[in-house]
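>>> let me see the structure of the following:
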Amino acid sequence: MESKILDKLDAIAAMKPKVAVVGSMNADYTVWTQRLPKPGETVQGSPMTVLAGGKSGNQAVTAALLGARVHMLGAVGNDSNADFLLRALTNAGVEIDAVRHVDGPSGTTVITVDAQGENTIVYSPGSNGQVDVPYIESVKSILSSSAVLGLCLESPLEAVTAAARIAHEAGVRVLFNDSPFLAQLPSDLVSNTDILLVNEHELVQLLGMEPPIDGNWDMFDWESAQLHLCEVGFSETIVTLGGNGSVVLRSESIGDRKAASMTRIEPIRVSAIDTTGCGDSFMGTVLVGLASGLTLVDAVRLASYVSAYAATGKGAQASYGDAGAIKTKFAQYPGI
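Below is the predicted model:
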């Protein structure tokens, strides 16, 4: 009988798989308010809080807290936020020796969170914009020796593409999150990506498909979506559905035709306080799951629990838990 999904956290911690993450580290300037303001409207909020974030930094912290050996690759500025961000990564167990230091401000975001945990985010790249191809070439040995690489688009596209190519050619599995969303992706990036991660809205934009009229994604034509994805160049894709769980899409060649499969992953229901960084904790968990030998489906199932845990706390990295905290939280959850 297959072991309970959360028990896999123990195996991950014992294995200490190697994960590399290339991308962003941001100081999140965060305020909580009863509801998000409409255009031109002013609402009252809580005192401003500065929290450690950045999509890639968040992913790295998640993977490290779950027991992986994680190398963070990217750039910070020469401001006070740089020390703050690197200290947060180090405290989580992330290796930062290869992080580049550049002149100017570090990356920042301005985040507003409402009473239901929904948020709006404005991103200023800062030092993240100075992650270039020569830097990526300088960390080639780290990329090539990892089990899996995580990428998103909060770094320049040329650098992201170079990292994917170096890792893929070395036999390292590449998980690419098309976020912030870009519809037209370089063919070199697509061909060197093993697994694509998008949300449902990004999926239909990428493929030029129509979303379900009633918002019921269980009635969406997932088989056609995967066949379209295969035509684009992605044979394995994770599609997150917010509070409705996720879907794993895969295709394979059978003779002269393509066969598609879809696995629906049910959501883990919690009372959300703040969803900031939940998607990043999801991806960070998939990274560490794949690096430790889990199937893609099991890695996504595990990620559902870890990201649900993150939704019960404020902020991104500040809301993340280690393996023990997550197991304790969901010990009595039905179905595990």
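>>> could you use CA atoms for every contact and neighbour count after this?
Noted.
>>> what ranges do the strands span in this protein?
For the chain, the strands defined by DSSP state E cover 18-22, 26-32, 49-53, 69-73, 75-76, 100-101, 107-113, 119-124, 148-151, 173-177, 195-199, 236-240, 246-254, 257-265.
>>> may I see these organised as JSON lines, with mean neighbour count and distance to residue 292 added?
What follows is those, written out as JSON lines (neighbours: other CA atoms under 10 Å; distance: least, CA to CA, whole Å):
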{"stretch": "strand 18-22", "mean neighbour count": "29", "distance to residue 292": "8"}
{"stretch": "strand 26-32", "mean neighbour count": "23", "distance to residue 292": "28"}
{"stretch": "strand 49-53", "mean neighbour count": "21", "distance to residue 292": "25"}
{"stretch": "strand 69-73", "mean neighbour count": "25", "distance to residue 292": "11"}
{"stretch": "strand 75-76", "mean neighbour count": "28", "distance to residue 292": "27"}
{"stretch": "strand 100-101", "mean neighbour count": "16", "distance to residue 292": "28"}
{"stretch": "strand 107-113", "mean neighbour count": "23", "distance to residue 292": "31"}
{"stretch": "strand 119-124", "mean neighbour count": "15", "distance to residue 292": "32"}
{"stretch": "strand 148-151", "mean neighbour count": "28", "distance to residue 292": "9"}
{"stretch": "strand 173-177", "mean neighbour count": "24", "distance to residue 292": "12"}
{"stretch": "strand 195-199", "mean neighbour count": "20", "distance to residue 292": "16"}
{"stretch": "strand 236-240", "mean neighbour count": "23", "distance to residue 292": "18"}
{"stretch": "strand 246-254", "mean neighbour count": "18", "distance to residue 292": "19"}
{"stretch": "strand 257-265", "mean neighbour count": "15", "distance to residue 292": "20"}
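>>> next, the structure of the following sequence, for comparison with the previous one:
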Amino acid sequence: MARVVVLGSSNTDMVVRVPRLPGRGETVLCGTFEKGPGGKGANQAVAAKRAGADVVFITAVGDDAFGKEALDLYRQEGIDVSYVKVTNQVSSGVALIFVEAGGENMIAVAPGANNRIDPEGVASVADSVFESTGVFLASLEVPFESVLRGLRRAKASSLTTILNPAPTTPELASKILDAIEFVDILTPNQSELRTLLGLSEADEIDPDLAAQKLRAKNPRLELVVTLGSKGCLVVSNEVTFVPSRVVEAVDAVGAGDCFNGALAVALADGKALVHAAEWARDAAALSVTRVGAQSGLPFRSEIDRLEPVPKR
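You can find the predicted model right below:
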């Protein structure tokens, strides 16, 4: 069975569904509220588990009701939570999310316990977690120094490493670029890629030039650039466009995390990167047709049943 180690955040999502996203200083009424599990790391861990992998999750939660609920859910999913840190010093992470009718969203996060994932804690994870074959997947809602420690350990043990550089800020960009030597596959969206390259939102992205710049410290680096509803670009020895699967989206929250979790599983299964991206595309397409960052994540049997996307 495929094996995936996930390092990332655990949050509780507070979701308000509104007819449209509010502007600055604006109040939008007629919304509905729901609470559910979330966090980029947790979403990716659950996505990978449902996609068929054995999953070890490295994260932190508060010693509070939200933390207890999260741990219970991870155990129910069958995720190994041996390396989830429980702290009574801060609360569990919380994300406040607006979702409009078409599925687009706005998110603000209070990291809480996620900031207590420290490099020493990552270093204390048993060697056996990193020494087995598989994939290491990390994202950036946790301290970067801890992510770097995880990437270093994974590369030293010859795991395939995936870094989902989300969220990316100009302040983080230089640190991410310095860590590229420990990354096999980088999975930014267009906005994150522009930030890494020092471009503005108005600048066009040349995938080949982007790859050349990012490969300055790692000539073997491969990119999967997610394009939202358009699909994704796989940048390796050549650039391959993977078109989207046309679906009726109702909730895009967690779609990128679903993509990354499924991508990790496909690579751990031995799929080539383009085929892995196609499979991950299918998983993400299923996820946006359902409500909830984690409740909407598909299972492997559902992904495998989908018909191939016609060539465009």
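>>> need the TM-score between these chains.
The TM-score (TM-score structural alignment, normalised by the length of structure 2) is 0.92; 305 aligned residues with a CA RMSD of 1.9 Å.
>>> which one of the strands of structure 1 lies closest to residue 319 of structure 1?
strand 49-53 (10.3 Å; CA to CA).
>>> what's that closest one packed up against?
strand 26-32, helix 80-92 (3 or more CA pairs under 8 Å, 6 or more residues apart in numbering; DSSP states H and E).
>>> a markdown table for these, including distance to residue 49 of structure 1?
As requested, these are exported to a markdown table (distance: least, CA to CA, whole Å):
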| stretch | distance to residue 49 of structure 1 |
| --- | --- |
| strand 26-32 | 5 |
| helix 80-92 | 13 |
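>>> so which of these gets nearest residue 176 of structure 1?
Taking CA to CA, strand 26-32 is the member of these nearest to residue 176 of structure 1, at 19.1 Å.
>>> can you count the residues close to residue 293 of structure 2?
29 (other CA atoms under 10 Å).
>>> so what's the closest residue in space to it that isn't next to it in sequence up against?
Spatial nearest neighbour of residue 293 of structure 2, chain neighbours left out: residue 254 (4.6 Å); criterion: CA to CA, 6 or more residues apart in numbering. Each residue near residue 254 of structure 2 by CA atoms under 8 Å, 6 or more residues apart in numbering is listed here: 38, 40, 43, 287, 292-294.
>>> for residue 62 of structure 2, same thing?
86-93, 112-113.
>>> only the buried subset of the residues you listed, as a PyMOL command please.
Those of the contacts of residue 62 of structure 2 that count as buried under 16 or more other CA atoms under 10 Å are selected in PyMOL with:
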select buried, resi 86+87+90+91+92+93+112+113
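>>> tabulate the contacts of residue 62 of structure 2 (CSV), appending distance to residue 198 of structure 2.
Output for those, formatted as CSV (distance: CA to CA, whole Å):
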residue, distance to residue 198 of structure 2
86, 37
87, 37
88, 39
89, 37
90, 34
91, 34
92, 33
93, 29
112, 29
113, 30
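>>> circling back: can I get the contacts of residue 254 of structure 2 in CSV with distance to residue 23 of structure 2?
Shown next, in CSV, are those (distance: CA to CA, whole Å):
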residue, distance to residue 23 of structure 2
38, 24
40, 25
43, 27
287, 27
292, 23
293, 23
294, 27
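>>> and of those, the nearest to residue 202 of structure 2?
residue 40 (26.7 Å).
>>> the closest one touches residue 7, doesn't it?
No: contact between residue 40 of structure 2 and residue 7 fails when scored by CA atoms under 8 Å: they sit 9.4 Å apart.
>>> can you work out which residues contact both of these two?
Here residue 40 of structure 2 and residue 7 share the contacting residues residue 139, scored by CA under 8 Å, 6+ apart.
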